[in-house]
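Asker: coordinates only, no sequence provided:
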């Protein structure tokens, strides 16, 4: 917690809440985007094969703890609004009293393979028009799975992780935002649920929530939640966005052609375009930005989460220091956190593997860092193949962004500078969105004070890392996971 220096200060703050995989975080920021106070509380998951669940009651208790810590630091400052982001595609069924009837099926839970195929077939025309199609980890297939496998389905109502929590804050059911509803099949073009597709999938209309655009007021903090969290009664609740979109706002990625790479448990890449990016494979999908542009991107199944599994109990700072003293090599681990890849290609059978023989734990650690960097480059190659503008700034946020050695490795692999904002995260993005409802996102962003470190590539390591990247591309292609067109495009861009 970072308390304010004077509890008598009357300048207002806005709250941003980020419900991630491993914790709930709350920040209070002033009109410049400076963090006045913050708090967090951990979360725990249950993983079993392709299943990934969390207890929705734990989301709420963690949110209460994080907000209570933050409000201690806010003191007497007035709170003008709050917005909340959560993991994309995470859902549950709850009753009319907001009591959970099912576990929370998390963003990368991929048990609903059969249901995904049904959803693709039922909405073929819709997905073709929208430029993406549901995957097993998306909310719509998981909703079908819940409706088929839970006796409570007859009385249950769909809640995304975000609107479950905003409903508890308000003390009544609130609308879902269209950002979280995208993976449930919401039609962003017509701004409605696709009734014909959902009827064909036997989804009862009563199961679905009302949907509004991000930045729309959806309620006020109620008396019970105020007592638990310390947030004043009547504080406006503003419809938020998914955590990936929130990171775009929090990082200051607001101009067309700019991209933000979130390196947390998994790797999430999102950028800003003036036109929707249409993807025949359906792995890139575009959210609507509050200002009218589009936020295309995708979420990979690789990321820093694999480090806690492969190097449990190890001193990662030590490994980083020792890795930085060694030259780069082509030894690389394809670092899937769980089985199956989602972006920049879809391969349910994809699994972790290592190319080359690490000499020791330092080499093994560096191979994982390279693997994440190589997949990040492959994501940019795919976006370029789709015609998305990628020539703007690249920022990075998330826990992995705090590792400067890793960031320079990534900058070298991408062959471009990477900007690391010193005080930007999804929660900060939601605080900005909460403020924007009083004016506009552009006006709210105008007052922000940005402080970032720019990390440059290492020219001496460029060639060996390019060789390692192409080695991984060939391996992914040879296993039948990477499409021919993307493999060819990656080779061509590397030769330029």
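Answerer: Cool, the structure landed. Just so it is clear, the structure is predicted and the values come from calculations on it, not from any experiment.
Asker: CA only for contacts and neighbour counts going forward, please
Answerer: OK.
Asker: who are the packing partners of the lengthiest helix in the chain?
Answerer: Secondary structure of the chain per DSSP state H: the longest helix is helix 361-385. Applying 3 or more CA pairs under 8 Å, 6 or more residues apart in numbering; DSSP states H and E, one finds that helix 361-385 makes contact with strand 267-271, helix 316-324, strand 332-334, helix 404-414, helix 484-495.
Asker: which residues are in contact with the first one?
Answerer: Residues external to strand 267-271 that are found in contact with it (CA atoms under 8 Å, 6 or more residues apart in numbering): 244-245, 248, 253, 256-262, 295-304, 372, 376, 379.
Asker: which of those fall within strands?
Answerer: Secondary structure of these is defined by DSSP state E; positions in strands are 259, 260, 261, 262, 295, 296, 297, 298, 299.
Asker: and the strands in the stretch 51-200 of the chain?
Answerer: Taking DSSP state E, counting those that start in this stretch as the criterion, the stretch 51-200 of the chain carries its strands at 51-54, 79-86, 91-94, 104-105, 157-160, 176-177.
Asker: counting by contacts, list what the last one packs against.
Answerer: I take that to be strand 176-177. Helices and strands touching strand 176-177, as assessed by 3+ CA pairs under 8 Å, 6+ apart, comprise helix 161-170, strand 211-212.
Asker: with distance to residue 326 and mean neighbour count added, can I get those in a markdown table?
Answerer: As requested, the helices and strands packed on strand 176-177 are arranged in a markdown table below (distance: least, CA to CA, whole Å; neighbours: other CA atoms under 10 Å):
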| stretch | distance to residue 326 | mean neighbour count |
| --- | --- | --- |
| helix 161-170 | 43 | 26 |
| strand 211-212 | 52 | 20 |
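Asker: want to throw those into a markdown table with distance to residue 35?
Answerer: Below are the helices and strands packed on strand 176-177 laid out as a markdown table (distance: least, CA to CA, whole Å):
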| stretch | distance to residue 35 |
| --- | --- |
| helix 161-170 | 22 |
| strand 211-212 | 28 |
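Asker: residue 125 is nearest to which of those?
Answerer: Comparing the helices and strands packed on strand 176-177 by their distance to residue 125 (CA to CA), the top pick is strand 211-212, with 22.0 Å.
Asker: now do the closest one: distance to the chain's middle.
Answerer: A distance of 20 Å separates the centroid of the chain from that of strand 211-212, by CA atoms, centre = their mean, to the nearest Å.
Asker: take the one below as the second:
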């Protein structure tokens, strides 16, 4: 019935006359235009402040300008991955969605490109695509694309969102107050707010929800990599031992690299331990608790910025497959954790494609396709609540005494 495209945020392709590609895609983590992005940050400081966004060194905005300087008059368009794929599916140009366009310099709050920024960098805004809301129809699958892909001719092509946003939607966190904690190599907290939230520290920024709400989120440097030194075949055994042991005897901030970016920003932050482990099981349990403490701090940070976090916290990522870790997270948060049955980007893209086609809107798509029964609910362990609450207090004090966390 319908299809939507989801890709990495900020991957772009330079195109010339007739849509001819001028070179390979410039990936989302490409830093070649870091100096141009710094100029863009200065030129649009007032706009970015109002949007609650920082133009980082890998932003696609600077790379778009780099494309013009590299290709000169041969450049006609700068396209995002879904613009390329959508054009191939429909047989003609398609608008960009405001999710993939965010890091290229689109202001979803004002509903326009950051004209003054591009003017300061001598980049014609006309080289950028038109922009529309995710779930909007961009066209239909052409006969040629149908033959090439197996999709039915006439299938509606809907605008999607970035992989991170689509993965969030796939968990069922689609309405204001709903948040998901993604525990992979690092920890990411993402959710939905009715109003745009601005974080003075720059740790949190927001995409725009298809229905006009906002999708605030932040990514930590802490997470599953806290267990990187544990051989994979030993994790299950250590988890069982940690579950039987109960709360750790000491407190640990399991940061394995220098610097933290969420829920606080501290370039000099380093991992620390308040005490020493009794044994390997105690050390493992303290690592699990440390990440859970960071998650609680992240939720409290969001709430302190005026965004309510309601109901169970949705959970996704490889770390959510650990029963003891999920139980620790629920206990530290003092709220149920709903482990998402599926959180794949492709499923999120399917929810977007179904919105306005199979179902009335995104909330209806999520209700029908992602839930009820979207996952298993894990409740707090009441007997461990007091000990973990005390340990969390020591964790926060440890961050403050080191000057990384303000009041």
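Answerer: Structure's in. What do you need? These figures come from a predicted structure and were not determined experimentally.
Asker: circling back to that earlier point, in a markdown table, list the strands of the stretch 51-200 of the first structure along with distance to residue 420 of the first structure.
Answerer: Below are the strands of the stretch 51-200 of the first structure laid out as a markdown table (distance: least, CA to CA, whole Å):
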| stretch | distance to residue 420 of the first structure |
| --- | --- |
| strand 51-54 | 30 |
| strand 79-86 | 21 |
| strand 91-94 | 31 |
| strand 104-105 | 32 |
| strand 157-160 | 30 |
| strand 176-177 | 28 |
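Asker: so for residue 342 of the first structure, which of those strands sits nearest?
Answerer: Evaluated over those, closeness to residue 342 of the first structure peaks at strand 51-54, with 15.0 Å, by CA to CA.
Asker: could you pull out the buried residues of the longest helix of the first structure?
Answerer: Judged by neighbour count (16 or more other CA atoms under 10 Å), helix 361-385 of the first structure contains these buried residues: 362-384.
Asker: can you check stretch 125-140 of the first structure too?
Answerer: Applying a neighbour-count criterion of 16+ other CA under 10 Å, the buried positions in stretch 125-140 of the first structure are 126-127, 130-140.
Asker: how about stretch 350-368 of the second structure?
Answerer: When burial is assessed from 16+ other CA under 10 Å, stretch 350-368 of the second structure yields the following buried residues: 350-357, 359, 361-367.
Asker: now stretch 111-130 of the first structure
Answerer: For stretch 111-130 of the first structure, burial by neighbour count (16+ other CA under 10 Å) applies to 111-113, 115-116, 118-120, 122-123, 126-127, 130.
Asker: got a list of what the residue lying closest to residue 385 of the second structure once chain neighbours are set aside touches?
Answerer: Nearest residue to residue 385 of the second structure, sequence neighbours excluded (CA to CA, 6 or more residues apart in numbering): residue 331, at 5.8 Å. Taking CA under 8 Å, 6+ apart as the criterion, residue 331 of the second structure is in contact with 379, 380, 381, 382, 384, 385, 388.
Asker: can you tell me how far the fourth one sits from residue 392 of the second structure?
Answerer: Going back to what we said before, that points to residue 382 of the second structure. For residue 382 of the second structure, the distance to residue 392 of the second structure equals 15 Å [CA to CA, to the nearest Å].
Asker: quick one, which of those two is more surrounded?
Answerer: Comparing residue 382 of the second structure with residue 392 by other CA atoms under 10 Å, the one with more neighbours is residue 392, at 22 against 10.
Asker: and the more buried one, what's its match in the first structure?
Answerer: Per TM-score structural alignment, the equivalent position to residue 392 of the second structure in the first structure is residue 469.
Asker: so what's that match up against?
Answerer: Taking CA under 8 Å, 6+ apart, we find residue 469 of the first structure in contact with 330, 374, 413.
Asker: one more time with 6 Å, if that's ok
Answerer: Residue 469 of the first structure is in contact with residue 374, counting by CA atoms under 6 Å, 6 or more residues apart in numbering.
Asker: how near is it to residue 372 of the first structure?
Answerer: From residue 469 of the first structure over to residue 372 of the first structure the distance is 10 Å, taken as CA to CA.
Asker: mind listing the helices for the stretch 301-407 of the second structure?
Answerer: Per DSSP state H, counting those that start in this stretch, the stretch 301-407 of the second structure carries helices over the ranges 323-333, 345-354, 362-369, 382-401.
Asker: out of those, nearest to residue 156 of the second structure?
Answerer: Across the helices of the stretch 301-407 of the second structure, residue 156 of the second structure has its closest neighbour in helix 345-354 (8.2 Å, CA to CA).
Asker: outside of the closest one, which residues touch it?
Answerer: By CA under 6 Å, 6+ apart, the list of residues contacting helix 345-354 of the second structure from outside reads 2, 3, 4, 135, 158, 163, 166, 167, 169, 170, 365.
Asker: which position in the first structure pairs with the fourth one?
Answerer: Yep, that's residue 135 of the second structure we're talking about. Checking TM-score structural alignment: residue 135 of the second structure goes with residue 215.
Asker: swap in the fifth one?
Answerer: Under the alignment (TM-score structural alignment), residue 158 of the second structure maps onto residue 238 of the first structure.
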